[in-house]
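**Student:** sharing a model prediction with you, sequence too.
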Amino acid sequence: MESLDLVWVSRANAKQRRGRAGRVMPGVCVHLYTSHRYQYQFSEQPVPEIHRIPLEQLALKIKILPLFHKNNVHEVLEKTIEPPSKSNIDGALSRLQDVGALDKQFELTALGKHLAELPVDVRIGKLILFGAIFCCVDSTLTMAACLSYKNPFVAPFGKKAEADAKRKEFAWAQSDQLTTLKAYRKWQQAMKRSNHAAIIFASENFLSHKTLMMLADIKHQLLGLLASIGFVPDMPDLRKKMRKDSVASLTGTELNSNGENERLLSAILCAALYPNVVKVLTPEKSFHMQAGGAVPRQTLSEELKFKTKADGFVAIHPSSVNSTVGQFASPYLVYQEKVKTSRVFIRECSMVPQLPFVLFSAIELHNGTFTVSLEDGWIMFQVEKHEVAEMLKAIRVELINLLEEKINDPSLNLLHHERGNRIIKAITTIISKD
């Protein structure tokens, strides 16, 4: 979890800053702390980056390098100059298992081999892979670009309320990611008219035109990565410098046939961000009396509580379109990150229907009850017939096997693969139904 903590600099940081004063001419540097604090309370060097950052991507790289095929991740990282703690390594391996990149024996799965080839965060990698499999390449690449770079919405000083109101005008499916996708598409339509029209649109809707242009460039880079591992056909035009977003036209209608399916897009977000799951806890239903009798009272946003397995109660960040929502269509949200400031906040969250948890999570069956394994059955569902649970589990196994085939044969076209096409269509149909 990212944490914004106020800490003292190290002695090495202080010396480097002192050097700035005499760089081009003699100068004086005044430090706002005592010499005693400097000598006895400051650490000598900053905390090494390997102790501060997530280790998932590094662990994946170690797993695919032939040099380390006889060593496990712990053995390799213990040989670094300042090795990370065992708990940090264990945490990274556990998260890779949650994502589906490692199996129970900590060996690479088919999905893990694909993710190791992509130089992006494992969850973003999973998002674009599933987007290619389920024929919504352009939409998922847009969301992945936003998650890997930054959100294009801006809130100028003194205009935060106006900016929040504009952002909520784009709200879609109780999802920050889909809201940003909708705003990006509107900007793209303006861009087709002229660059000036796009700039005006961005300014009127509190969007950064520069950030949106960067997102378009990142989308092309991500598409190139998908092409390099065989998930989409190779495209010579990708090697050219693009002045506008051409991903949809380059990939064609077939690879984007489900790009408007909001339930499927929410499901793919669930697959990518799992197990970053939050339960929405609502208060007991209350009523107020009217002339026609008792009427259920609408729940207010401040009455809702949000709970994660690891951190207990958290809050939705005020910048989210869900921060003022009083009623969710499903009691589960997935989020990209947690940030600790005055309290623990979740950022970039999306409401997800219940079926995606079943299809994109680890399932355990117990006499007609199947558990979506989120840390020892934290979330549980019950079905009327054991056969239904078995069928859903079988579909998930088929999807995993399909990924295995794809890794063994990168040229395999899943859209024209008879069994693969049936599996993808079946999952899409199940998820799309209300």
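**Tutor:** Yes, it's here.

**Student:** when you work out contacts or count neighbours from here on, use the C-alpha atoms and nothing else.
**Tutor:** Fine.

**Student:** what's next to the host helix or strand of Arg396, contact-wise?
**Tutor:** In the assignment (DSSP states H and E), Arg396 maps to helix 386-408. Helix 386-408 has contacts (CA atoms under 8 Å, 6 or more residues apart in numbering) with 109-111, 113-114, 358-360, 363, 365, 367-370, 383, 412, 414, 420, 423-424, 427.

**Student:** just the buried ones from these, in PyMOL syntax?
**Tutor:** Per 16 or more other CA atoms under 10 Å, the buried members of these correspond to this PyMOL selection:
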select buried, resi 109+110+111+113+114+358+359+360+363+368+369+370+412+414+420+423+424+427
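
**Student:** alright, now check it against this:
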Amino acid sequence: MLRLSLQDLVLRVKICKLGDVEQTLLEALDPPSSKNIRRAIDALKEVKALTNGENLTPLGSQLAKLPLDVFLGKLIVHGAFFKCLDASLSIAAILSSKSPFVNTMGSNSQKDLARLSFRRGDSDLLTVYNAYCVWKRIRSTAGGNEYSFCRKSFLNSQTLLNIEDIKMQLVVSIADAGLLKLDASQKATLNRSRYGGRQRQFFTIPEEYDVNSTNDTIVNSVIAWSFYPKLLTREGKGWRNVANNQTVTLHPTSVNKQSDASLKWLSYYHIMQGRNRNYNAFETSAVDDFAIALLCGEVEFKVCLPTLYPGVAYVYIYNDTNFTKMYSGVISIDANRIRFSVRDWKSMLALKVLSARIREILAGTFRDPHKMLSYKQRQWIDIWQQIFTQAAKRNA
């Protein structure tokens, strides 16, 4: 079963034009509090599903068509656009289900080793996705022993089947929304995969929507863009939540728990307070600062040309009690929630142009998913693809 959050209900009130959100929801048999309704509306504004005037944005209209939490809906919408749809759909289904890794009596070290054997891309989500993909491959291979594999890997085969069922529901939803175009043959294959029971044939996402699911850098970036502002930055030996400046620790089962200092940024899906009163982040994924600057939040690019100091790439300015180095470029996200200093202002201007063009193309796709991209728009997407393909090679 897919569950709806209060945010999803707000979107449905908006898309059905039922009037004032708060008044409509307060008339329910078990109404939420006004405070929680206001929190849901504010959260929808932050993910750009609602305008400041509380009207649906083009993105919000697309999210309202999906039976999902808005962050998972964004993940699927972005996954379709950035051609990593299988990974995005699978991760959304995984997060809508319980973990496929079993929690049985026995050695924790064996379970941890089994889980880490699927480690991928410094990401808890890609790690589970990798285990799911291996399970699918074994089930689809003649002579493959699914039960032996699941037993050795501490995986629950029924949970994996449930994840597959949810994934197929989501495929139908995005096809109905126009985000995925299927021909008659593909639709027939999809129907067989939904109703085939344990002997089902798996449905394969069309290649034109899925050339990047094997690119960990792209998938991790799409996750971060979709979950923003759910973002952690390294602070000393720990982590800080950029949304509220809380100190956060990573859950002990995270593949990033023992990560080295080179890992600076992590997206996450949810945070829970543990028995020790620490806040633990779950479902973390590494993300590059370049990706954050490109498409997270409202971004400002500020060029600080050294006109007063010819030949100098930066100047020093006095700030409170000490001198701060002012680089030739500053990237500010959401009124300085995140700041990056850039030495090369030409590179920053190139990033500014690329960010603006990708955001424009995304907005147009949200307004009309059926509209084909123009030649110039495809060129910008090709540039984006080349940059992130090269980044993936550097990260490998």
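**Tutor:** Happy to help now that I have it. Fair warning: this is a prediction, and the values are worked out from it, not measured in the lab.

**Student:** quick one: the helix holding Arg396 of the first structure to the second structure mean distance?
**Tutor:** Helix 386-408 of the first structure differs from its equivalent in the second structure by a mean of 3.6 Å after superposition (mean CA distance after the TM-score superposition for the first structure).

**Student:** so who does Arg343 of the first structure touch?
**Tutor:** Neighbouring residues of Arg343 of the first structure by CA under 8 Å, 6+ apart: Val314, Ala315.

**Student:** tell me, how many residues neighbour the aligned residue in the second structure for Pro318 of the first structure?
**Tutor:** For Pro318 of the first structure, the aligned residue in the second structure is Pro252 (criterion: TM-score structural alignment). For Pro252 of the second structure, the count of nearby residues is 13 (other CA atoms under 10 Å).

**Student:** helix or strand: which one has Pro252 of the second structure?
**Tutor:** Pro252 of the second structure belongs to no helix or strand when assigned by DSSP H and E.

**Student:** now Lys279 of the first structure
**Tutor:** Going by DSSP H and E, Lys279 of the first structure is in strand 277-281.

**Student:** now do that strand: distance to the chain's middle.
**Tutor:** The chain centre lies 17 Å from the centre of strand 277-281 of the first structure; the measure is CA atoms, centre = their mean, to the nearest Å.

**Student:** and stretch 122-136 of the first structure, by the same measure?
**Tutor:** Relative to the centre of its chain, stretch 122-136 of the first structure is centred 11 Å away, using CA atoms, centre = their mean.

**Student:** read off where that stretch ends up in the second structure.
**Tutor:** With TM-score structural alignment applied, stretch 122-136 of the first structure matches the range 70-84 in the second structure.

**Student:** just to revisit the earlier point, what comes up buried for the helix holding Arg396 of the first structure?
**Tutor:** Neighbour-count burial for helix 386-408 of the first structure, counted by 16+ other CA under 10 Å, picks out 389-390, 392-393, 395-396, 398-400, 402-404, 406-407.

**Student:** mind checking the SS state of the equivalent of Arg137 of the second structure over in the first structure?
**Tutor:** Per TM-score structural alignment, the equivalent position to Arg137 of the second structure in the first structure is Gln189. Following DSSP: H, G, I helix; E, B strand; the rest coil, the label given to Gln189 of the first structure is helix.

**Student:** and Val334 of the first structure, by the same measure?
**Tutor:** Each residue gets one of three states, and Val334 of the first structure gets strand by three-state DSSP.

**Student:** now do Val145 of the first structure against His417 of the first structure, distance only.
**Tutor:** Careful, residue 145 of the first structure is Ala; it's not Val. Noted for Ala145 of the first structure: a distance of 29 Å to His417 of the first structure, by CA to CA, to the nearest Å.

**Student:** the more surrounded of those two?
**Tutor:** Between Ala145 of the first structure and His417, counting by other CA under 10 Å, Ala145 is the more crowded of the two (23 against 12).

**Student:** in stretch 370-388 of the first structure, what's buried?
**Tutor:** The neighbour-count check on stretch 370-388 of the first structure (16+ other CA under 10 Å) flags Phe370, Thr371, Val372, Ser373, Leu374, Ile379 as buried.

**Student:** again, but for stretch 71-81 of the first structure
**Tutor:** By 16+ other CA under 10 Å, the buried positions in stretch 71-81 of the first structure come out as Val73, His74, Leu77.

**Student:** ok, the first one - contacts?
**Tutor:** In this structure, Val73 of the first structure makes contact with Ala59, Ile62, Lys63, Ile89, judged by CA under 8 Å, 6+ apart.

**Student:** what's the burial count for the third one?
**Tutor:** The one in question is Lys63 of the first structure. The tally of other residues near Lys63 of the first structure (other CA under 10 Å) stands at 23.

**Student:** cool, and the last one?
**Tutor:** If you count neighbours by other CA under 10 Å, Ile89 of the first structure ends up with 20.

**Student:** name the element it belongs to?
**Tutor:** Going by DSSP H and E, Ile89 of the first structure is in helix 86-99.

**Student:** tell me the mean distance between that helix and the second structure once they are aligned.
**Tutor:** Compared with the second structure after the fit, helix 86-99 of the first structure shows a mean deviation of 2.3 Å (mean CA distance after the TM-score superposition for the first structure).

**Student:** of all the residues in that helix, which ones are buried?
**Tutor:** By 16+ other CA under 10 Å, the buried positions in helix 86-99 of the first structure come out as Asn88, Ile89, Ala92, Leu93, Ser94, Arg95, Leu96, Gln97, Asp98, Val99.

**Student:** just give me how far it sits from the chain centre.
**Tutor:** Centroid separation for helix 86-99 of the first structure versus its chain: 17 Å, with CA atoms, centre = their mean.

**Student:** before we move on, back to that, okay, and which of the contacts of helix 386-408 of the first structure map to strands?
**Tutor:** Counted as lying in strands by DSSP state E, out of these, are Ile363, Leu365, Thr369, Phe370.

**Student:** farthest pair within those residues?
**Tutor:** Within those, Ile363 and Thr369 form the most distant pair, 10.1 Å apart (CA to CA).

**Student:** now the strands: where do they sit in the second structure?
**Tutor:** Assigned by DSSP E, the second structure shows strands spanning 231-235, 238-241, 247-250, 265-267, 270-273, 279-282, 285-286, 299-303, 315-319, 322-326, 329-333, 338-342.

**Student:** kindly reformat those as JSON lines containing distance to Arg200 of the second structure.
**Tutor:** Below are the strands of the second structure laid out as JSON lines (distance: least, CA to CA, whole Å):
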{"stretch": "strand 231-235", "distance to Arg200 of the second structure": "38"}
{"stretch": "strand 238-241", "distance to Arg200 of the second structure": "42"}
{"stretch": "strand 247-250", "distance to Arg200 of the second structure": "37"}
{"stretch": "strand 265-267", "distance to Arg200 of the second structure": "34"}
{"stretch": "strand 270-273", "distance to Arg200 of the second structure": "33"}
{"stretch": "strand 279-282", "distance to Arg200 of the second structure": "32"}
{"stretch": "strand 285-286", "distance to Arg200 of the second structure": "31"}
{"stretch": "strand 299-303", "distance to Arg200 of the second structure": "46"}
{"stretch": "strand 315-319", "distance to Arg200 of the second structure": "65"}
{"stretch": "strand 322-326", "distance to Arg200 of the second structure": "60"}
{"stretch": "strand 329-333", "distance to Arg200 of the second structure": "46"}
{"stretch": "strand 338-342", "distance to Arg200 of the second structure": "47"}
